[in-house]
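K.L.:
Prediction below, plus the sequence it came from.
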Amino acid sequence: MDSIKVTGGHRLNGVIPISGAKNAALPLMIASLLTADELILENVPHLADVESLIRILTNHGVDYHVEGKRRAHNGQQGRNIAFTAGEIVDTTAPYDLVSKMRASFWVIGPLLARMHKAKVSLPGGCAIGTRPVDLFIDSLQALGAKITIDGGYAVAEATGGLTGADYTFSKVSVGATHVAMMAATLAKGKTVLRNCAREPEVTDLANCLIAMGAQISGAGTSTLTIEGVEALHGARHRVLPDRIETGTYAMAAAIAGGEVLLKGAQASLLQNALDVLVRAGVEIEEKNDGIRVMRNGHGIKPVDVTTEPFPGFPTDLQAQFMALMTQAEGTSTIRETIFENRFMHVQELARLGAQITLDGQEATVHGPSALKGAQVMATDLRASVSLVMAGLVAEGDTTITRVYHLDRGFEHLEQKLSACGAAVERISA
């Protein structure tokens, strides 16, 4: 099993190209099930989750091919993948595939919309919380689907197709918004979805579906209106830049010091997080080709944050921000409101010398801490990269194990950091 070794004490200076967003690419790939025509997605990142979803889609009968290398607008090599679901040969998503990635459950929406039936394994537990699928099932039932749970599977049927409805989500959910929106594009009549997630990845999916012929209004707001159409057609769509990767490298530059250009990044996708970094004493400058992040010679100020749905501070940047606050000159408080079990990285940061106390869903970080390298273990995707960040300023070597978590969401992390002067290397077992 691979591990990553980080030798602390190196500033970051240079250019880091920002990849396509994993959280946008996955629902966009699943949208290919809605049409028999070819859907071409540009700027798809090289990630373990993308490869896992490709295996799930091919199980349903989706053909795909990777186009030859294309140089993206921001100067990095983009990967373009064409998906064609000409004939869906299997409407079952088995446990051995779905259990590897929760987002694969989302195929239930397009399969119901197009094939009027689906049998999808329940995704099971998750390290950062239960993340139940109740909202998915409830919204699809509102569109006329009959869904039962049998043997660990959601068995869904919509004889004659789905029907438009006026539905309000009981809580904001990005995944459930994705699924209900995709399903409603082929439903008969008008669907109004209320209390929807407003994340940029939801808007990106809506824009792609519109390019495929869907009639959707309200993207980026809490209310989506979808007029169902008989069929969708093919399209070409570019995956937006990854705001979580952007925020992660911005915080890496802040903790290590130096000056980094995050090439291709869009500030509007994570303005709240950038504002928090400015309050912490980091210099942020929006450029035509990305975002420049600088911290030269001055300390980090403590800042209190609370994770919230977009446009608030992202839960997916909470662990990274906690690593940064270990170096702040004072005490900061981080309150997690999205997931109930997302502080598992605290114990691993403590192994490096961080001074953090927990009280339920609130962590108090006492800084600055003199971190020292040690062996630590990644517990989930975002926690893994927070340990890499802590390693950038720790004395000596930090070895992070179980980095398969990291490979799910960060493309070429070692190469990107090393190109800016960090001492980061992958060690293959």
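P.N.:
Cool, got the structure.

K.L.:
When you work out contacts or count neighbours from here on, use the C-alpha atoms and nothing else.
P.N.:
Fine.

K.L.:
burial measure for Glu425, as a count.
P.N.:
Other residues lying near Glu425 total 17 when counted by other C-alpha atoms under 10 Å.

K.L.:
Touching, it and Val6? I think so.
P.N.:
Yes: judged on C-alpha atoms under 8 Å, Glu425 makes contact with Val6 at a distance of 6.7 Å.

K.L.:
Helix or strand for the nearest residue to Ala82 once chain neighbours are set aside, just tell me which one.
P.N.:
Closest residue to Ala82 apart from its sequence neighbours, by C-alpha to C-alpha, 6 or more residues apart in numbering: Ile40 at 4.2 Å. Secondary structure from DSSP states H and E places Ile40 in strand 38-42.

K.L.:
Look up how far Thr306 lies from the closest residue to Ile356 other than its chain neighbours.
P.N.:
Of all residues not flanking Ile356 in the chain, Val365 sits nearest, at 4.5 Å (C-alpha to C-alpha, 6+ apart). Distance of Val365 to Thr306, computed by C-alpha to C-alpha, to the nearest Å: 14 Å.

K.L.:
Mind checking which of those two has more residues around it?
P.N.:
Using other C-alpha under 10 Å as the criterion, Val365 and Thr306 rank with Val365 on top: 28 against 16.

K.L.:
who's in contact with the more buried one?
P.N.:
Counting by C-alpha atoms under 8 Å, 6 or more residues apart in numbering, Val365 touches 322, 325-326, 331-334, 354-357.

K.L.:
Quick one: the helices in the stretch 101-250 of the chain, in order.
P.N.:
In order along the chain, the stretch 101-250 of the chain carries the following helices (DSSP state H, counting those that start in this stretch): 108-115, 134-142, 174-184, 200-211, 243-256.

K.L.:
picking up where we left off before, surely the residue nearest to Ala82 and Arg79 touch.
P.N.:
No: here Ile40 does not reach Arg79: they are 10.5 Å apart, not a contact under C-alpha under 8 Å.

K.L.:
ok, and here's another one to check against it:
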Amino acid sequence: MDKIVITGGRALKGEIEISGAKNSAIKLMALCLLTDEPLELTNMPDLMDTRSMAQLLEHLGVKHARGPGARMTLHAPDLAHTEAPYDLVRKMRASFNVLGPILSREHKARVSLPGGCAIGARPVDLHLKAMESLGAKIDLVDGYVVATAKGGLKGAEITFPFVSVGATEHTMMAAVLAKGETVLYNAAREPEIIDLANCLNAMGAQIVGAGRSEIRINGVDKLSGVSHAVVPDRIEAGTYALAAATTGGKVRLANVRSDHLGALWPLIAQAGAKVTMDETGVVIERNPKSRLRPVDVETQAYPGFPTDLQAQFMAMCCLADGVSIIRENIFENRFMHCPELIRLGANIKVTGREAIVRGVKELRGAPVMATDLRASASLIAAGLAAHGETSISRVYHLDRGFEHIEVKLGNCGARIKRMKE
């Protein structure tokens, strides 16, 4: 098992190229199940999660190949199976989203329920209720969802009781081949949903309203193959932006959609870092000799502040000159990084969904343990700013969502290396 070792206390200086979005790429890969023609995805990140998804798709009968230039081709002329087994689905929660495409194409599917999640329960009941609204019969048998739709799925009006990115995406994928019109109310508005809709529309789907709370989908008989570029990863961009603000220095983030992080930039500026944008990038700059300022934040559904940046934001606040209050509204158990930050010298008190962060003058390196993907990134940022050596174990979490993080940071002057434990 690998660990990341950081000798901190050095400002970051340089440029970081942002990869394709993990949260978009995984769902885009599943679209190959909806057509018998090849699907080509460019700007594809090479991550543990994308490799896990490829393994599951291969089991289902999808032929896939990696090409140069972050390119992946997926082709499913026929499906070998309509069952997604537990051993493959448990590796990554998002793989459950193959249910809708298989059901839409083959009118039947048997998919394992996903495993638990370290940052919250995240039940799939919204997904299943949406499939039932589209005319599917759903049974739960021995830990599997058994879904059938004789004659195919049918359009419906579906109102989500609360905003769910996964349920919105999953329902979109199922509804594109359904007969008639599907209308989604209280839909999630994330950029990854727009990316999914753009790819589906290029394949021949008829989706209007992605990025708004009401999405209309007119079912079509067939989808074709297409070449589509994965949207840049806003969470990776935000992570490196916060790391640069935490350590000080000057970092340019290339291949960034700055409009996808509208809730973040003002908060970084409020904390004392300068944010400059151009057509393809964002520059984060802060004098490492100046103290950061405290900032309060609460996570919200898009376009609010993303929960996937909460832990990284907290790492920055640990060095602020004052008290920051961070409220987590999305997941009920997303403060597990706090005890590890405290090991580095942070002063954090958690009460329910709120964390009170009293800034300290410096952090000190120590052995810490990653608890989930985004918590891993917060420990990286804190370790970069801390004096001395920080050793981060269980970095397999990190490899799920960050491509070559030690290389990208190393190119900006960070003393960071990957080692065997």
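P.N.:
Sure, I can see it. Model, not experiment: these values are computed from the prediction.

K.L.:
Quick TM-score on the pair, please.
P.N.:
Once superposed, the chains reach a TM-score of 0.99 (TM-score structural alignment, normalised by the length of structure 2), with 420 aligned residues with a C-alpha RMSD of 0.7 Å.

K.L.:
Give me the neighbour count for the residue nearest to Ala82 of structure 1.
P.N.:
Neighbours of Ile40 of structure 1 under the rule other C-alpha under 10 Å: 23.

K.L.:
and if you look at Lys27 of structure 2?
P.N.:
24.

K.L.:
Likewise for Lys22 of structure 1?
P.N.:
Quick note: Lys22 of structure 1 (other C-alpha under 10 Å) scores 28 neighbours.

K.L.:
if I look at the counterpart of the residue nearest to Ile356 of structure 1 in structure 2, how far off is Leu341 of structure 2?
P.N.:
Taking TM-score structural alignment, Val365 of structure 1 has Val357 as its aligned residue in structure 2. Distance, Val357 of structure 2 to Leu341 of structure 2, by C-alpha to C-alpha: 11 Å.

K.L.:
Output the helices of the stretch 101-250 of structure 1 as TSV; include the columns mean neighbour count.
P.N.:
Below are the helices of the stretch 101-250 of structure 1 laid out as TSV (neighbours: other C-alpha atoms under 10 Å):
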stretch	mean neighbour count
helix 108-115	26
helix 134-142	20
helix 174-184	26
helix 200-211	22
helix 243-256	26
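
K.L.:
quick revisit: helices and strands around the strand holding Ile40 of structure 1, which ones?
P.N.:
Other helices and strands packing on strand 38-42 of structure 1, by 3 or more C-alpha pairs under 8 Å, 6 or more residues apart in numbering; DSSP states H and E, are strand 81-84, strand 235-238.

K.L.:
right, and the helix or strand after it?
P.N.:
Sequence-wise, the next helix or strand downstream of strand 38-42 of structure 1 (DSSP H and E) is helix 48-59.

K.L.:
What are the neighbouring residues in contact with Cys318 of structure 2?
P.N.:
Taking C-alpha under 8 Å, 6+ apart, we find Cys318 of structure 2 in contact with 346-348, 357-360.

K.L.:
How much space separates the residue mapped onto it from structure 1 from Asp166 of structure 1?
P.N.:
Here Cys318 of structure 2 is matched to Thr326 in structure 1, going by TM-score structural alignment. Taking C-alpha to C-alpha as the measure, Thr326 of structure 1 and Asp166 of structure 1 are separated by 46 Å.

K.L.:
just Gly8 of structure 1 next, same as before
P.N.:
54 Å.

K.L.:
more neighbours, those two?
P.N.:
The neighbour comparison of Gly8 of structure 1 against Asp166 (other C-alpha under 10 Å) goes to Gly8, with 24 against 13.

K.L.:
one step back: now do the shared contacts for Val365 and Thr306 of structure 1.
P.N.:
Ile334.

K.L.:
Hmm, Val192 of structure 1 is touching Tyr167, no?
P.N.:
Yes: contact status for Val192 of structure 1 versus Tyr167: in contact at 6.2 Å, counting by C-alpha under 8 Å.

K.L.:
Would you map the strands across the stretch 301-429 of structure 1?
P.N.:
Secondary structure of the stretch 301-429 of structure 1 (DSSP state E, counting those that start in this stretch): strands at 305-306, 331-335, 355-359, 362-366, 375-377, 397-401, 423-427.

K.L.:
a markdown table for these, including distance to Glu411 of structure 1?
P.N.:
Below are those laid out as a markdown table (distance: least, C-alpha to C-alpha, whole Å):
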| stretch | distance to Glu411 of structure 1 |
| --- | --- |
| strand 305-306 | 27 |
| strand 331-335 | 27 |
| strand 355-359 | 29 |
| strand 362-366 | 29 |
| strand 375-377 | 19 |
| strand 397-401 | 17 |
| strand 423-427 | 13 |
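
K.L.:
if you compare these, which one is most tucked away?
P.N.:
strand 397-401 (a mean of 22; mean count of other C-alpha atoms under 10 Å).

K.L.:
Packing partners of it?
P.N.:
On a contact count with 3+ C-alpha pairs under 8 Å, 6+ apart, strand 397-401 of structure 1 meets strand 3-7, strand 375-377, helix 381-393.
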